[in-house]
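[1] just the structure for this:
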Amino acid sequence: MSSTNPTENKIAGHAGAAELPSPTRVLRQFRVVFNAVKTHFRNVEKAAGIGGSQLWALSVVQQRPGIGVGELARALDVHQTTASNLLKSLAAQGLIALDRNGSDRRAATVTLLPAGEVRLGSAPGPFAGVLPDALATLDARTLVRMEHDLSILIAALEAGTAGADIPLADL
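    Model prediction:
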């Protein structure tokens, strides 16, 4: 069985890839995806000197000055503790300011400092990462199909939902 789609052959690794078993071809596709994600985050860290999750958080703070920790966690689709830890690290590096002027001293609003602007300017995009950016370009039907198929794969892995709110850059 040979594929007539040259892109499928290229992604699978070589012209004879269509002759490989389906699990091998799909595994190769996952490798391509993981490599693209890993390479992007490596380039981000090299250019900006901070990790991909921190860069994404900085970009959200830039877009939404005065954002709170809970809102940032929702924007990044991470647990609030993860967002809080990201912000503590960014504040320690002098990239953001945490303002706790309200009546609830636990609540903080976040603003980007000039050093944070510089870091954002030195980093390659997309700030959210290449995978979220690519997923955002897909049509609804494709996303629904992928969600369904990935749910089946997750069940086969017996992985549950552990790790669903961990940023890709931190995996």
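
[2] rest of the way, CA atoms for contacts and neighbours
    Noted.

[3] to which secondary structure element is residue 25 assigned?
    In the assignment (DSSP states H and E), residue 25 maps to helix 22-48.

[4] also this sequence, please, to line up against the first:
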Amino acid sequence: MDSIRRIVRLLRVSARASERLVGISGAQLFVLQQLAEAGACSIGELAEATLTHQSSVSVVVSRLIERGFVSRRASEVDARRAEVTLTPAGRTLLSRAPPMAQAHLISGLRRMDVAERGALAQGLSALVREIGADAQAPTLFFEDDAPPRRRKRTQNHEET
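    I've put the predicted structure just below:
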């Protein structure tokens, strides 16, 4: 239990720092950071980079597009392929953002021996089944806990 507590605390503290320092969820910042490393890429490629399901990444990317940090466009190489890329606003936000714990977690997992990773995956899967959480879709860390966005007021005071 202590190890699980340490990991969850690390992730929670990292997510709160993201929200406090740059105003977006930890999951959104993690996706931005992975996109900065990968360059223009598809949602599927971004899902691979974040070790997350495409549907979860797609939801986060949609929120980032709404905020103007990411854009979606047809690939220059293959117009049938959609790619996402950072906008100048996304790059600016990243320049003042803290590193995310998710990146450290993924790096640590990749450094583990294959047998250790397999045993960890099996053990965690068994635990998830035993506590009845296997029916829940796995999202990016704390994305479902993201604070609601503040709405801007227009000049005629209608909410947008």
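
[5] can you pull the TM-score for these?
    After superposition, the two chains reach a TM-score of 0.72 (TM-score structural alignment, normalised by the length of the second structure), with 142 aligned residues with a Cα RMSD of 2.5 Å.

[6] on that earlier part again, buried sites along the helix holding residue 25 of the first structure?
    The neighbour-count check on helix 22-48 of the first structure (16 or more other Cα atoms under 10 Å) flags 25, 28-29, 37-38, 40-45, 47-48 as buried.

[7] need the next SSE after it, C-terminal direction.
    Next element after helix 22-48 of the first structure (DSSP H and E): helix 52-63.

[8] quick check: next helix or strand after that following helix?
    strand 67-68.

[9] who are the packing partners of that following strand?
    For strand 67-68 of the first structure, the elements it packs on are strand 109-112, judged by 3 or more Cα pairs under 8 Å, 6 or more residues apart in numbering; DSSP states H and E.

[10] pull out the buried positions in the next helix or strand after the strand it packs on.
    Remark: after strand 109-112 of the first structure, the chain's next helix or strand is helix 114-122, criterion DSSP H and E. By 16+ other Cα under 10 Å, the buried positions in helix 114-122 of the first structure come out as 116, 119, 120.

[11] counterpart of helix 114-122 of the first structure in the second structure, which residues?
    Mapped onto the second structure using TM-score structural alignment, helix 114-122 of the first structure spans residues 88-96.

[12] contact partners of stretch 31-45 of the second structure?
    Stretch 31-45 of the second structure has contacts (Cα atoms under 8 Å, 6 or more residues apart in numbering) with 46, 49-50, 54, 57-58, 60-61, 70, 81-86, 90-91, 94.

[13] stretch 60-69 of the second structure too?
    Stretch 60-69 of the second structure is contacted from outside by 27-28, 31, 70-72, 86-91, 143, using Cα under 8 Å, 6+ apart.

[14] apply 7 Å and report the result again.
    Stretch 60-69 of the second structure has contacts (Cα atoms under 7 Å, 6 or more residues apart in numbering) with 28, 70, 71, 86, 87, 89, 90.

[15] also stretch 29-47 of the first structure?
    11, 12, 51, 52, 122, 123, 124, 130, 131, 169.

[16] same question, stretch 48-55 of the second structure
    For stretch 48-55 of the second structure, using Cα under 7 Å, 6+ apart, the contacting residues are 34, 43, 44, 47, 140.

[17] counterpart of that stretch in the first structure, which residues?
    With TM-score structural alignment as the criterion, stretch 48-55 of the second structure aligns to 74-81.

[18] quick one: end-to-end distance for the matching stretch.
    Start-to-end span of stretch 74-81 of the first structure (Cα to Cα, to the nearest Å) is 11 Å.

[19] and the nearest residue to residue 97 of the second structure once chain neighbours are set aside, how far is that from residue 54 of the second structure?
    Nearest residue to residue 97 of the second structure in three dimensions, chain neighbours excluded: residue 22, at 6.2 Å (Cα to Cα, 6 or more residues apart in numbering). Distance, residue 22 of the second structure to residue 54 of the second structure, using Cα to Cα: 25 Å.
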